[in-house]
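In: below are the sequence and a predicted model; questions follow.
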Amino acid sequence: MCLLSQQDIRVEVEKIIEENKVGTMATIKNNRPHTRFMTFFHEDLTLYTATSTETDKVEEVEENPYTHILIGYQGEGYGDQYVDYHGKVSINNSEELKQKLWTDNMAPWFDGPQDPAYTILEIKPELVRLMPNQTGEEPKEVQL
């Protein structure tokens, strides 16, 4: 059994988020879970993801701002370590943030960081757990 300090757990969570930009994001649509893959950016434990103001997820988070994100699972079978993230979403239209997070990979969907349809979902953590890479280990919760 491996005992990690809170600092070690946080470092490992941030490393997984940094190395794995794509994860699943669940919201609620018509009172049912709705999950999709998203690309995430992060500062500390706050996650950001770009989206269009015309997508279902914008409407969904306006109705219910809570989300569940899984990030880091490699699909190698039992024992993969990943992050289990529960958060509260807000829409952030800061021009500075939109410019900072803009990548050319977004060009098929937006005309640039100034595109009025381009917005950022900002996700503040409410519960973050490092899921174990050893069978039988308990998840390790990050103290927020």
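Out: All right, it came through fine.

In: when you work out contacts or count neighbours from here on, use the C-alpha atoms and nothing else.
Out: Will do.

In: and the helices in this structure?
Out: 6-19, 56-63, 95-101 (DSSP state H).

In: and those: which comes nearest Glu126?
Out: helix 6-19 (14.1 Å; Cα to Cα).

In: buried ones in the closest one, by neighbour count?
Out: Applying a neighbour-count criterion of 16 or more other Cα atoms under 10 Å, the buried positions in helix 6-19 are Ile9, Arg10, Glu12, Val13, Glu14, Ile16, Ile17, Glu18.

In: coming back round to it: tell me which of the helices of the chain lies nearest to Gln81.
Out: Closest among the helices of the chain, using Cα to Cα: helix 6-19, at 8.5 Å.

In: next one for the comparison:
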Amino acid sequence: MSDLKQRILDIIHKPQLASLATVTEKNNPWVRYVVTVGDGNLMLRCATFIESRKVKQIEQNPNVHVTCGVNSLTVMEPYLQIQAQARLSQTRDERHNFWNDMLTPIFSGPDDPNYGVLIIEPYRIEYCTPASLEPEVWTR
């Protein structure tokens, strides 16, 4: 595994607040906060309502952008700019595997018919550091 991939994994492996940008039906950007978790294949996942605006936008245009890694306003750490394709999963396995107690105030459980999992598959990740104007780039 490359050093860059490991540094990316170090950022995405734990649940964190991220911004997810989609494109509206009128080709305008739309950004919202989500909580993402990444896996060893650099795939990100987040919970969503299956009838949400973001799901409709992703069905129209699966190209998304995620920014994550900054968890403090007082300490600037490396962060990621991620270009990806996203899709909604409603499979039992995905919903049960992603389920965690943080979701209980929002959904009734992993079988809630309104609950889905967004799967975000990066094709380009920029690893940005405060000291450098040029990011390191990972591509699939």
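Out: That came through fine. From a predicted model like this one, the values you see are computed outputs, not experimental measurements.

In: what distance separates the start and the end of stretch 29-49 of structure 1?
Out: One end of stretch 29-49 of structure 1 sits 19 Å from the other (Cα to Cα, to the nearest Å).

In: need the contact partners of it.
Out: Under the contact criterion Cα atoms under 8 Å, 6 or more residues apart in numbering, stretch 29-49 of structure 1 has outside partners 14, 17-18, 21-28, 50, 60, 101, 120-125.

In: do I have it right that Pro78 of structure 2 meets Cys68?
Out: No: contact between Pro78 of structure 2 and Cys68 fails when scored by Cα atoms under 8 Å: they sit 9.2 Å apart.

In: tell me which of those two has more neighbours.
Out: Cys68 (20 against 17; other Cα atoms under 10 Å).

In: just the buried members of the contacts of stretch 29-49 of structure 1?
Out: 14, 17-18, 22-28, 50, 60, 101, 120-125.

In: in strands only, show me those.
Out: 22-28, 50, 120-125 (DSSP state E).

In: now distance to Ala107 of structure 1 too, for those residues, in CSV please.
Out: Converted to CSV, those look like this (distance: Cα to Cα, whole Å):
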residue, distance to Ala107 of structure 1
Val22, 18
Gly23, 20
Thr24, 22
Met25, 22
Ala26, 24
Thr27, 25
Ile28, 28
Ala50, 12
Ile120, 15
Leu121, 18
Glu122, 20
Ile123, 23
Lys124, 26
Pro125, 29
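
In: just give me the match in structure 2 for Lys132 of structure 1.
Out: I think there's a mix-up here, since residue 132 of structure 1 is Pro and not Lys. For Pro132 of structure 1, the aligned position in structure 2 is occupied by Thr129, per TM-score structural alignment.
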